[in-house]
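J.: how does the following fold in three dimensions:
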Amino acid sequence: APLLADKLIEPGNIVIDVKTGISGAGRGGDSKFGYAESNENLVPYGLLRHTHMPEIARTIEQLSGGSAAGLVFTPHLVPMTRGILATIYCRGRASTGQCLDAARRFYAGRAFVRVTDKPPQTKWATGSNLAFVSYAADPERNLVIAMGVVDNLGKGAAGQAVQNANLICGLPETAGLDGLPVWP
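T.: Sure, this is the predicted structure:
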């Protein structure tokens, strides 16, 4: 988002590769998300028409003013219970420093976003409402890689619901959500 807002990347050629723990793929009667099927396995799902594609495309277009026509989003189920790591490949001539600076400005004052110099790891967010973001860029190759990590059971729907309820009720945004992450 910060890179789109600052026009540091091209909106029409974004590839999003997501690794998600079993709990991030949803629940239901389908046994494909059971332990026996997930253990020692890596499975892509929601290919080409994932349920989140329209909202991702809409956000890209709103932030950039351009088209998200070349958007690719592929989540992969990994054999861990919780956590999501998104690696996003973009075209742009920005440096890593420019990307980090844009993110620090964009997320300034956001209680739960941490911009890091190192690539984030899922363990960092475990049991928290935190989101960790970082970047790696090679302007000579016209390549920017954005990375983000959340605990989908913390920052996921439950954390978002509490955060929104706090705002609606006039409570501090962080009420009930600012505990320490569960790591190691």
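
J.: going by C-alpha atoms from here, please, whenever you check contacts or count neighbours.
T.: Fine.

J.: show me the contacts for the most centrally placed residue in the chain.
T.: Nearest residue to the geometric centre of the chain (CA atoms, centre = their mean): G148, 4.4 Å. If a contact means CA atoms under 8 Å, 6 or more residues apart in numbering, then G148 has L85, A86, T87, P120, A131, F132, V133, S134 as its contacts.

J.: which pair in these spans the largest distance?
T.: Pairwise distances across these peak at 13.6 Å for T87 and A131 (criterion: CA to CA).

J.: how about the closest residue to S38 other than its chain neighbours, secondary structure?
T.: Once flanking residues are discounted, S38 sits nearest to P79: 5.4 Å by CA to CA, 6 or more residues apart in numbering. What DSSP: H, G, I helix; E, B strand; the rest coil gives for P79 is coil.

J.: what about P79, distance to A25?
T.: 11 Å (CA to CA, to the nearest Å).

J.: looking at these two, which is more packed in?
T.: Shown here are P79 and A25; by other CA atoms under 10 Å, P79 has more neighbours (21 against 17).

J.: correct me if wrong: that one contacts I22.
T.: Yes - P79 lies in contact with I22 (CA atoms under 8 Å); the separation is 6.6 Å.

J.: quick one on the thing from earlier: the residue nearest to the centre of the chain: helix or strand, and which one exactly?
T.: Taking DSSP states H and E as the criterion, G148 maps to strand 143-150.

J.: picking that back up, may I ask which of the contacts of G148 has the most neighbours?
T.: Most neighbours among the contacts of G148, by other CA under 10 Å: V133, with 25 neighbours.

J.: how about that residue, what does it touch?
T.: V113, R114, V115, T116, P119, P120, A146, M147, G148, V149.

J.: of the residues you listed, which is the most crowded?
T.: That'd be V149 among the contacts of V133, by other CA under 10 Å, with 29 neighbours.

J.: that one reaches I88, doesn't it?
T.: No - using CA under 8 Å, V149 makes no contact with I88, being 11.6 Å away.

J.: in helices, which of the contacts of G148 fall?
T.: Applying DSSP state H to those, no entry is found in helices.

J.: ok, now how distant is A161 from L153?
T.: Using CA to CA, A161 is found at 12 Å from L153.

J.: so for those two, which residue has more residues nearby?
T.: Neighbour totals were compared for A161 and L153, and L153 leads with 20 against 12 (other CA under 10 Å).

J.: what sits closest to the more buried one if chain neighbours are left out?
T.: Excluding the flanking residues, the one nearest L153 by CA to CA, 6+ apart is R82, at 6.6 Å.

J.: what strand or helix carries L48?
T.: Using DSSP H and E, no helix or strand contains L48.

J.: tell me the contacts of it?
T.: Going by CA under 8 Å, 6+ apart, L48 touches V72, F73, T74.

J.: please give me the structure for this one as well, since I'd like to look at both together:
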Amino acid sequence: MPYKIAIIGASGYTGAELLRLIATHPEMEIAALAANSKAGQTIAQVFPFLRHLDLPTLVTWEEIDFSQIDLCFCALPHKTSQEVISKLPTNLKIVDLSADFRLRDPEVYQKWYGNPHAAVEMQKEAVYGLTEFYREDIRGARLVAGTGCNAATGQYVLRPLIAKRVIGLTDIILDLKCAVSGAGRSLKENLLHAELSEGTNAYAVGGTHRHLGEFDQEFSALAGEEVRIQFTPHLIPANRGILATCYVSGEAQAIYKALSAAYADEPFIQVLPFGQTPSTHDVRGSNFCHIGVTGDRIDGRAIVVAALDNLTKGSSGQALQNANLMLGVEETTGLMLAPCFP
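T.: This is a model prediction of the structure:
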């Protein structure tokens, strides 16, 4: 029998991506869909591209009988997610796609998100959902906190390099280009076509982006000392994709060898031949992350570039990868689809 799956927040972009991926998953069945603002509507009404699927009508999350559910994905906005999850059955397996359980320290959470955490005990229970580095913890977890899409991209580049000490820790610069779907589906003036197209802009400049909380937490724990990177994201007029360009001090071949060794057995992380760099086109709609390394004209410096799809590997694909582990399913199930090109 397939595992019964519920999705709360099914009317957003990450909810739609979960539906797209789970639709052909051989060991999962979507048993309940919640979207309080669109309760009573069908998925065909909300997402016409999914009208061919036989899916439950959207309801409020309070209407779901969770005794019949094996695992629940929660794709709600930050703050709302913790309030809802704290009211779900305590034996229910949950993968949260919001930021609410990513940061382990409640004071750090309040610093970056501006409000006290409403489920501190559950925050302690949550396992950070960067699959390739927390795989064994995720297998036995009840609550997994999906990473930020920007945070995932930067960590795929930097974690192996920090762990192997092949780069300097005081001069890391991460320049990141983000597609507009990363901002969610709710209406925002600056994301209107006339406001966004034909332009690119930096945002959260000067160290104010919330994903810095994840970088600080993860890199410092990995290094055993405080690591603070410079990070500037840029909004680009594209629907999907993240391209991260990371400037580091270190010997380029040593950096390449560290990344190649770290990901040699990882099914979704592809390290390109030395000197090649990836494009967001190469990973569009897939759960793959491509990483390239090149030397710089300045001796002792290197450039590492990573590309992933923010909705798939950066969010919903990662969530499904984690859910597979939590349910004892082969980790790659439902996720080996090829990128969509062009």
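
J.: dump the contacts of G148 of structure 1 into TSV; add distance to A5 of structure 1 as well.
T.: What follows is these, written out as TSV (distance: CA to CA, whole Å):
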residue	distance to A5 of structure 1
L85	22
A86	19
T87	18
P120	22
A131	19
F132	19
V133	16
S134	16
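
J.: return the member of the residues you listed nearest to T51 of structure 1.
T.: Lowest distance from T51 of structure 1 to the contacts of G148 of structure 1 (CA to CA) belongs to A86, with 16.0 Å.

J.: thought that closest one was touching G21?
T.: No - when contacts are counted by CA under 8 Å, A86 of structure 1 is not listed as touching G21 (11.8 Å).

J.: touching the lengthiest helix in structure 2 from outside, list them.
T.: Counting residues, the longest helix found in structure 2 (DSSP H) is helix 149-163. With contacts defined as CA under 8 Å, 6+ apart, helix 149-163 of structure 2 is touched by 130, 167, 169, 174, 176, 178, 182, 211-212, 214-215, 219, 222-223, 242, 244, 246, 255, 258-259, 262, 291, 304-308, 310-311, 313-315.

J.: can you flag the buried ones in the residues you listed?
T.: The neighbour count (16 or more other CA atoms under 10 Å) marks 130, 167, 169, 174, 176, 178, 182, 211-212, 214-215, 219, 242, 244, 246, 255, 258-259, 262, 291, 304-308, 310-311, 313-315 as buried among those.

J.: show me these that map onto strands.
T.: Members of these lying in strands (criterion: DSSP state E): L174, L176, C178, I242, A244, C246, I291, V304, V305, A306, A307, L308.

J.: need the counterpart of the first one in structure 1.
T.: Right, L174 of structure 2. Using TM-score structural alignment, the partner of L174 of structure 2 in structure 1 is I16.

J.: where along structure 2 do the strands fall?
T.: Going by DSSP E, structure 2 shows strands at 3-8, 28-34, 71-74, 93-96, 127-128, 143-145, 173-178, 201-202, 230-235, 242-249, 269-271, 289-295, 301-308.

J.: against structure 1, where does the fourth one fall?
T.: This points to strand 93-96 of structure 2. Residue correspondence for strand 93-96 of structure 2 in structure 1, counting by TM-score structural alignment: none.

J.: for the second one, same thing?
T.: The aligned range for strand 28-34 of structure 2 in structure 1 is empty, by TM-score structural alignment.

J.: can you check the third one too?
T.: Matched against structure 1 by TM-score structural alignment, strand 71-74 of structure 2 finds no partner residues.

J.: and that strand, how far from the chain's centre?
T.: In this view, strand 71-74 of structure 2 has its centroid 15 Å away from the chain centroid, taken as CA atoms, centre = their mean, to the nearest Å.

J.: now do the last one
T.: In terms of CA atoms, centre = their mean, the centre of strand 301-308 of structure 2 is set 18 Å apart from its chain centre.

J.: and if you look at the second one?
T.: In terms of CA atoms, centre = their mean, the centre of strand 28-34 of structure 2 is set 21 Å apart from its chain centre.

J.: let me know the angle separating it from strand 3-8.
T.: Counting by axes from the mean of the first three to the mean of the last three CA atoms, to 10 degrees, strand 28-34 of structure 2 lies at 30 degrees to strand 3-8.

J.: picking that back up, show me which of the contacts of L48 of structure 1 is closest to Y45 of structure 1.
T.: For the contacts of L48 of structure 1, the minimum distance to Y45 of structure 1 (CA to CA) is 7.0 Å, reached by T74.

J.: so what does the closest one match up with in structure 2?
T.: In structure 2, T74 of structure 1 lands on T232 (TM-score structural alignment).

J.: not counting its neighbours along the chain, what's nearest that match?
T.: D175 (5.3 Å).

J.: report the contact partners of that neighbour.
T.: F231, T232, P233, H234, A244, T245, C246.

J.: can you check V15 of structure 1 too?
T.: Contacts for V15 of structure 1 were tallied using CA under 8 Å, 6+ apart; they are L71, V72, F73, I88, Y89, C90.

J.: ok, V180 of structure 2 next?
T.: By CA under 8 Å, 6+ apart, the contact list for V180 of structure 2 reads L191, L235, I236, P237, A238, N239, R240.

J.: can you find the partner of L143 of structure 1 in structure 2?
T.: Residue pairing (TM-score structural alignment): L143 of structure 1 is matched to R301 of structure 2.

J.: surely its match and A254 touch.
T.: No - counting by CA under 8 Å, R301 of structure 2 sits too far from A254 to count as a contact (11.2 Å).

J.: more crowded one of these two?
T.: Shown here are R301 of structure 2 and A254; by other CA under 10 Å, R301 has more neighbours (17 against 14).

J.: for that one, give me its contacts.
T.: Y247, V248, S249, G250, E251, A252, G295.

J.: 6 Å - rerun?
T.: For R301 of structure 2, the contact set (CA atoms under 6 Å, 6 or more residues apart in numbering) comprises V248, S249, G250.

J.: how far away is it from E121 of structure 2?
T.: 43 Å.

J.: structure 1: which residue goes with L192 of structure 2?
T.: In structure 1, L192 of structure 2 lands on G34 (TM-score structural alignment).

J.: now do its match against I84 of structure 1, distance only.
T.: Distance, G34 of structure 1 to I84 of structure 1, by CA to CA: 18 Å.

J.: over to M53 of structure 1?
T.: Going from M53 of structure 1 to I84 of structure 1 by CA to CA gives 16 Å.

J.: cool, A108 of structure 1 as well?
T.: Going from A108 of structure 1 to I84 of structure 1 by CA to CA gives 23 Å.
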